[in-house]
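Engineer: Pasted the sequence and its predicted model underneath.
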Amino acid sequence: MPIPEIQLSTWAKSQQTKLAINTHESIRKALNSPISKLKLNRFSEGNHFEIYLQGSYRNKTNIRADSDVDVVVQLNTIFCSNKSQMNPLDRKRYDSVFKSSNYTWNNFKQDILTSLHNYYPPGNIIVGKKSLKLQKGSNRIAADIIPCIQYRYYEKFESEHEDYISGICFYTRDSRREIINYPKLHFHNGADKNSKTKQNYKPTVRLFKNAKKMIINRYSYPLEAPSYYIECLLYNVPNNCFVNNRQDTYIKVVNWLCDNLNSSFICQNEMLNLFGNKPEQWKLENAQYFIQSLIELWENWYNARLRY
């Protein structure tokens, strides 16, 4: 028995983001307050840093199960880049233009941490592996605050003309491993695909995220399918699979993935590979298992409802 259209349409509905916006504004006030270290430090003052939402709340693909919000705090006064991959001539040009800064990502992170401690009551801020975690409070939800600096991906470097793709760069707490991502590109590409699919892409992302939740809750399957990976997975599906009828979309998307899933899939930012062995990549076999679980959910919907 297939999943009814009314159930799929419910899963596809947009959720409220008011608490996420409140959380974003609270963090913005904290880091722009008169006692903020960021306002006092000359390397990060003025408009040289920006604060913005990323992830499902920014992209409007959040579902009710999404409990926290990701907030990026990005310093643009300094940056890192892919200069190690440049040819010798471009590297020489690069080094003649830019010098190392005395103010580092670690300094920026510490200034953010101090500013948050100064603004919020004790116990509200926890230092995590990749982020600073703001606990849930009155009229706001929990947040992962990501201190980062600008990342520049140069295809070539000419000192008189800078041409690069902008992303973010930050480091893990324990291993100091560098993480590079492109949240603004992710947002832009998702909005573009949503427009090209007549506003059907983002509802479909929400639909499949809710389907995953149903699979885990009702079948107790050990799915390794984080929301970000699901969104990137669906980004690779052709636009003509996203239609107004949710049952047709479910069938078209799952059938296409069954026939075409492979290791060359890209993330929604179109800069990084979705599958691989890095900690920030999805394992192909986990995606295959997720797709098989979607098939079983569709084919055994009546039994799934009996277990509700």
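Structural biologist: Good, I have the coordinates. Residues are numbered from 1 along each chain as shown.
Engineer: C-alpha from now on. contacts and neighbour counts both.
Structural biologist: OK.
Engineer: for the stretch 151-300 of the chain, what spans make up the helices?
Structural biologist: Using DSSP state H, counting those that start in this stretch, the helices of the stretch 151-300 of the chain run over residues 183-196, 201-219, 227-235, 246-260, 284-299.
Engineer: again, but for the stretch 1-150 of the chain
Structural biologist: So, for the stretch 1-150 of the chain - with DSSP H, counting those that start in this stretch - the helices run 5-12, 18-32, 37-40, 56-59, 88-97, 105-119.
Engineer: what's next to the last one, contact-wise?
Structural biologist: It refers to helix 105-119. Identification of contacts with helix 105-119 by Cα atoms under 8 Å, 6 or more residues apart in numbering yields 27, 30-31, 35-38, 44, 75, 124-125, 132, 147-149, 170.
Engineer: Give the buried residues for stretch 246-253.
Structural biologist: 246, 247, 249, 250, 251, 252, 253 (16 or more other Cα atoms under 10 Å).
Engineer: Between the residues you listed, which sits nearest residue 90?
Structural biologist: residue 253 (43.3 Å; Cα to Cα).
Engineer: so that closest one touches residue 243, yeah?
Structural biologist: No - taking contacts as Cα atoms under 8 Å, residue 253 lies outside contact range of residue 243: 10.1 Å.
Engineer: before we move on, the earlier item: and residue 99, which of the helices of the stretch 151-300 of the chain is closest to it?
Structural biologist: Among those, helix 183-196 sits nearest to residue 99 (Cα to Cα), with 26.3 Å.
Engineer: who does the closest one touch, helix- and strand-wise?
Structural biologist: helix 56-59, strand 164-171, helix 201-219 (3 or more Cα pairs under 8 Å, 6 or more residues apart in numbering; DSSP states H and E).
Engineer: here comes the other one, which I'd like you to weigh against the first:
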Amino acid sequence: MERAERMVKAAIDAHPAFDGYRSSIKVYAKGSYANRTNVRADSDVDVVVENQHVTYFDYFPRSSAPSPDPNANPYTGRWDDPDDWREEVRLAMVRKFGGGDVDSSGEVAITIAEVTGSRPSADVVPSFDYRRYDSPDRRVAHVGSRVFKRSGGTVANYPDQQKANGIAKDQNTGGRYKKYVRALKNAENFLAAQGINKELPSYFMECLVWNVPNSHIALGGTLDQGFRNTLAYLFNNLLPAAYDYDDWVEPNDLKYLFYGDKWSREDGFKLVDATWELLGYE
């Protein structure tokens, strides 16, 4: 995985279109590999190629945006078209890996094919520097990255916050948090392969365990007892009669978990229920 990350960076460093802009390009890993929550069955690596020559921003909530915004300064430089940035990142990957190993048909990522024994598959994510301001005066700012989807629309990611929060939660649970994320991911992979449960994004499992209080994760003398307590909390709080799941958030602590169409509370409940049965808990 480290080799795949280095090769993507080398591809960006060698691409002529980025001459004069290299100091404004940041290449880094994100997702389960970067956060040490990856499992063997999900061995791909997410690599962000972030254009920091351009900074996008929003206000949260949107109603707090000043009008007119005294800080607005429209960008008119080389990378004013997000599609152009994505295309140059794609061409950089083609120059490095060959057209046959590069798939740019995805909604967000450009996928580099796996080479057995050499590197895993890599999802290269072209993005831009991003700020979310939680106050009109911009005193409360969250630094992230903005991704433009091929079909339109954008996605805001906060990899630094996710990584820092995950490290803290793991430390506060005696190293159990990330173990339980990996355990739930392995269970989901098995259940999906057996046709028992539908396949879900691996990040969803990390999100579910993130919302379990530390006291429940750390409860129990053995890892098995703690994982059982973790599943029990998720089961009870994802029941159709439960009401507090609307406040659940992603590990970055900045995005609500069940706002959108990526997954649902029912997806989480069915996964936890099937995992409970798989492990023979009573």
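Structural biologist: The structure has been received and is ready for your questions. Keep in mind it's a predicted model, so treat the numbers as computed, not measured.
Engineer: thinking again about what came up before, so which of the helices of the stretch 151-300 of the first structure gets nearest residue 164 of the first structure?
Structural biologist: helix 183-196 (12.8 Å).
Engineer: Would you mind giving the residues in the second structure matched to the closest one?
Structural biologist: Under TM-score structural alignment, the counterpart of helix 183-196 of the first structure in the second structure spans residues 159-172.
Engineer: how close does that stretch sit to the first structure?
Structural biologist: Superposing on the first structure places stretch 159-172 of the second structure at an average distance of 1.1 Å from its equivalents, by mean Cα distance after the TM-score superposition for the first structure.
Engineer: Not counting that stretch itself, show me its contacts.
Structural biologist: 30, 31, 34, 35, 144, 176, 177, 178, 214, 251, 252, 253.
Engineer: Tell me which other helices or strands the longest strand seen in the second structure touches.
Structural biologist: Secondary structure of the second structure read by DSSP state E shows that its longest strand is strand 45-59. Where contact means 3+ Cα pairs under 8 Å, 6+ apart, strand 45-59 of the second structure is packed against helix 2-14, strand 25-30, helix 31-35, strand 122-133.
Engineer: tell me the most buried of the ones you listed?
Structural biologist: strand 122-133 (a mean of 24; mean count of other Cα atoms under 10 Å).
Engineer: Check the alignment and tell me where residue 103 of the second structure lands in the first structure.
Structural biologist: By TM-score structural alignment, residue 103 of the second structure lines up with residue 126.
Engineer: check contacts around that match.
Structural biologist: 132, 133, 134, 135.
Engineer: how near is the aligned residue in the second structure for residue 101 of the first structure to residue 48 of the second structure?
Structural biologist: Residue pairing (TM-score structural alignment): residue 101 of the first structure is matched to residue 76 of the second structure. Going from residue 76 of the second structure to residue 48 of the second structure by Cα to Cα, to the nearest Å gives 23 Å.
Engineer: Which residue is the nearest non-sequential neighbour of the residue positioned nearest the centre of the first structure?
Structural biologist: Among the residues of the first structure, the one closest to the centroid is residue 55, at 3.8 Å (Cα atoms, centre = their mean). Spatial nearest neighbour of residue 55 of the first structure, excluding adjacent residues (Cα to Cα, 6 or more residues apart in numbering): residue 70 at 6.1 Å.
Engineer: Translate that neighbour into the numbering of the second structure.
Structural biologist: So, by TM-score structural alignment, residue 70 of the first structure is matched to residue 46.
Engineer: what about residue 76 and residue 48 of the second structure, which has more around it?
Structural biologist: residue 48 (26 against 9; other Cα atoms under 10 Å).
Engineer: contacting residues for that one?
Structural biologist: Applying Cα under 8 Å, 6+ apart, the residues near residue 48 of the second structure are 26, 27, 28, 29, 30, 124, 125, 126, 127.
Engineer: gap between it and residue 147 of the second structure?
Structural biologist: Residue 48 of the second structure is 10 Å from residue 147 of the second structure, by Cα to Cα.
Engineer: which neighbours do these two share?
Structural biologist: 125, 126, 127.
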